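Asker: Next come a sequence and a model predicted from it.
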Amino acid sequence: MDTLWTSNDIATAVNGEASTAFAASGVAFDSREVGPGDLFIALSGEATDGYRFLDQAYAQGAAGAIVSAAANGPNVRVADTFAALEDLARAARARTTARIIGVTGSVGKTSTKEALFAALDRSAPGATHRSVKSYNNHTGVPLSLARMPAATRFAVLEMGMNHPGELAHLTTLVRPHVAIVTAIAPAHTQFFPDESAIADAKGEIFLGLEPGGIAIVPYDSPHRDRLIAAAQPYASKIVTFGTSKDADVRPIETMPLKTGGTFVTARIGERELSFTIAQPGAHWVSNALAVLAAVDAVGGDLARAGLALGELGGMAGRGARFVARVPGGEALVIDESYNANPASMEATLAVLGATPGRHVAILGEMRELGVATAEYHAALAAPIIAANVETALLVGEAMAPLASALEGRIELRHVPTAAAALEILPEMLAPGDAILVKGSNGVGLSRVVAALAGGMA
């Protein structure tokens, strides 16, 4: 395994003291993820104290740890382990010459990040880095930076937020050369007065742009001008993407494919590129345009990026598809169980509507929507009907307004929990069904996906 950090490098970066010499090939702060050669950072949080899992980390092969108290293994001792994590992130960012892309948005940021990684990895195989999973918050972003090898050529880092000011801090750690806002939509509205405030918070990503940096903005968004105004003081160039003929990166032609994907001919500045998007849905056309804009901005190979988009598979919880055994036969499952807001619900319901088979929607409540929660849920009735959903299983108390709006229009069941959904699910499914599973992560619909993957016959 290649060395990512030596104990001396770590001690210098975090202003700590090493107990002995060691070398680490990875970084983790979740003891469940620690593997041989990793550096374990013992963070203290509201829910638990990483120091309690220090011995477990060593037993799993940790090469060393960052700690704020005495330890029985190789370590670097500091006053504050969270501050040390951020310092290590800054050191990783300072030592690389990589072209860095930061990605944020209300919807599509993880999918766009994964597509960008696949596209750039074609240009620099083995030298492209990304955030894993959805590590996009105050701990996930510095961890992703700390994991970045010094020889990285391209890096794609996802940044999320649910309060004003969060991105302003994260972007100063990432210091991107290119910053993307994928879309603005109702998400975390519990913490914002309106969508304009969400746009302002997402626009904070431009604060950290490096000199000569490029901002990539969704042209079709009603908040386009607001985002452009946020970018102008910090970006040397602003690139727009979208379906409008006035967008800098736009489709000239799109054609749906029998496989569910889309064939696209796009204009990127003065150039044209024809390619296939493997993933279904109009939202993926938008994601792909943002990807091409970013690949072009960092000097990647557009043709190879197009090939990557044509081979991109769905992620678990974000569009992965599999065939499940159901009573009497098999059915197709579309796994969108990781998260949900009104915009992503509508987009994935449209994908379900375009999928052959009897349409079954297993939908969990959307969280952090504030005072308009009932209205947002009730409004899902229209896209559900438009998608020709024949059977719906609604999960969570906040789904009550939607259940009322759909009553008498489709076959419908409403249950309070994912556990209750699992009890009645087999009787609702039939061979040939197309089943969409989507909801906020806290609802726990990943359990439903796991049950389907394990076979319910």
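Answerer: Arrived safely. Numbering: from 1, shown residues only.
Asker: hey, let's count contacts and neighbours off CA atoms from now on
Answerer: Fine.
Asker: Arg153 contacts Pro125, correct?
Answerer: No: applying Cα atoms under 8 Å as the test, Arg153 and Pro125 come out as separate, 9.5 Å apart.
Asker: Between those two, point out the one with more neighbours.
Answerer: Arg153 (20 against 14; other Cα atoms under 10 Å).
Asker: A further structure is provided below for comparison with the first:
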Amino acid sequence: MSALWTSVEIEAATGGTASVPFAVTGVAFDSREVGHGDLFIALKGETTDGHRFVDGAFEQGAAGAIVSQPVAHPHVQVADTTAALDALGVAARERTAAKIAGVTGSVGKTGTKEALSAALARGKRGAVHRSVKSYNNHTGVPLSLSRMAAGSAFGVFEMGMNHAGEIAALTRLVRPHVAVITAIAPAHIEFFDSIEGIADAKGEIFQGLEPGGTAVIPFDSPHRDRLIGHAKPYAANILTFGSGEGADVRALDAIPSANGTMVTARLPEAELAFTLSQPGAHWVSNALAVLAAVDALGGDLAAAGLALADFGGLEGRGAHHRIRIGDGEALVIDESYNANPTSMAATLEVLGNTAAARRIAVLGAMRELGQDSDALHAGLAGSVIAANVDYALLVGSGMEPLAKALEGKIDSAHWPDASSAGESLQKLIRPGDAILIKGSNAIGLGRIVTTLTGGQN
């Protein structure tokens, strides 16, 4: 592999001093993720110091390190390794001619980021860089930037937040040509006075737009005009997406099928018919956002349609698993990574539209909902009932209000933790069942998926 960074380039980017010349092919700040040829950045956190893991990183194949104190390995020494990570991300952004997309939103941002990357890569194979996993915070974004090869054709970066001002800082690092907001929902509302405050914080993404850049905004959102207001000072172009009359990128038809959803979309200068592999109205919305971004970035729309047809579910965010139960099978819908009221309702609708002998919902408590937490949990009852759920397993202390709201309406049980819920579920499952597993990541429902799928999660 060709070098991603040389020690000379790292010195220039960070203002540090190299111990010896070296070159690296990747970047990591988690020593457990270091691969052969990587640069290891020894970050200092509140509870640990990455310098403790420098030796281990080199044992795993690191070719160099960024450190703030001398070590017995090839390194660049800087005053502050966190500042050096930012500086390396800035340098990576400055040296590339790639077209850059930034993606945020209360729901759907990781899936949309992955789908957009796949859509662009279908037309430019091997030339699309993206942030991996959910590396979307103050360390994940500069890390993702620092990993981008100078010759990339496109870059797609996810940005997240739970406080105002965070996305403003991230978008100025990313400097997107296209900035996408997927949706606004009461995620992290514990840290905001209102959902309008969340919309304002998400709208910060437009502040980093490059001159001539495009803002992509959900047309059907009640916060559409507020988001447009945030975009206008920074965006040369604004594209809206949705199903409503007047959306710039609009779903003319969205017909559920056995293989997903058959969609006909109208764009400002094109019309595209494609099959979307992922089920649910929320994924139709995500796909429209992807098409708007591909169009604004100058990508291949026809190739994007093919990519959306092939796009598979993500671990913890919609992956479907067929598991053996006796002489038959059951379907596990893995939505275990995150949850808020909007995403809960959307995935329960998917469960309701899934053909099954019985529908089982394993729902974990939603975190960071603040003073409205009880009401928002109880408010899920209508979605659970509408999905024709036969049995609901509710997990975590925050689920008491929903348990009370469902009393006498459907069969349900409330469990304190994922372990006890998982044991109950294994006794309950029969062939032909469809099981939705969804909750905030901290509840640990991913362990149930791992157990059911034999570690394939």
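Answerer: In hand now; what should we look at? Just so it is clear, the model here is predicted, and its values are computed rather than measured.
Asker: TM between them?
Answerer: Once superposed, the chains reach a TM-score of 0.98 (TM-score structural alignment, normalised by the length of the first structure), with 455 aligned residues with a Cα RMSD of 1.1 Å.
Asker: Let's verify Val362 of the second structure: helix, strand, or coil?
Answerer: Secondary structure, DSSP: H, G, I helix; E, B strand; the rest coil: Val362 of the second structure is strand.
Asker: From Ala421 of the second structure, how far off is it?
Answerer: 8 Å (Cα to Cα, to the nearest Å).
Asker: Now the common contact residues for the two.
Answerer: Common neighbours of Val362 of the second structure and Ala421, using Cα atoms under 8 Å, 6 or more residues apart in numbering, are 393-395.
Asker: Which one of those residues sits in the busiest neighbourhood?
Answerer: Val395 leads those on contacts (other Cα under 10 Å) with 29 neighbours.
Asker: how far away is that residue from Ala413 of the second structure?
Answerer: Val395 of the second structure is 9 Å from Ala413 of the second structure, by Cα to Cα.
Asker: what do you get for Leu369 of the second structure?
Answerer: Leu369 of the second structure is 22 Å from Ala413 of the second structure, by Cα to Cα.
Asker: Neighbour count: those two, which is higher?
Answerer: Leu369 (20 against 16).
Asker: who's in contact with that one?
Answerer: 186-190, 376.
Asker: between the residues you listed, which is nearest Asp417 of the second structure?
Answerer: Of all these, Asp417 of the second structure sits closest to Leu376, with 19.9 Å by Cα to Cα.
Asker: if I've got this straight, that closest one is in a helix?
Answerer: Yes: counting by three-state DSSP, Leu376 of the second structure is found in a helix.
Asker: returning to that earlier point: quick one: which of the contacts of Leu369 of the second structure sit in helices?
Answerer: Judged by DSSP state H, the contacts of Leu369 of the second structure include Leu376 as members of helices.
Asker: Redo the contacts of Leu369 of the second structure as CSV? Include neighbour count.
Answerer: Listed next are those as CSV, based on neighbours: other Cα atoms under 10 Å:
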residue, neighbour count
Pro186, 23
Ala187, 26
His188, 19
Ile189, 23
Glu190, 17
Leu376, 19
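Asker: wait, which of the contacts of Leu369 of the second structure is closest to Leu88 of the second structure?
Answerer: Nearest member of the contacts of Leu369 of the second structure to Leu88 of the second structure, counting by Cα to Cα, is His188, at 29.7 Å.
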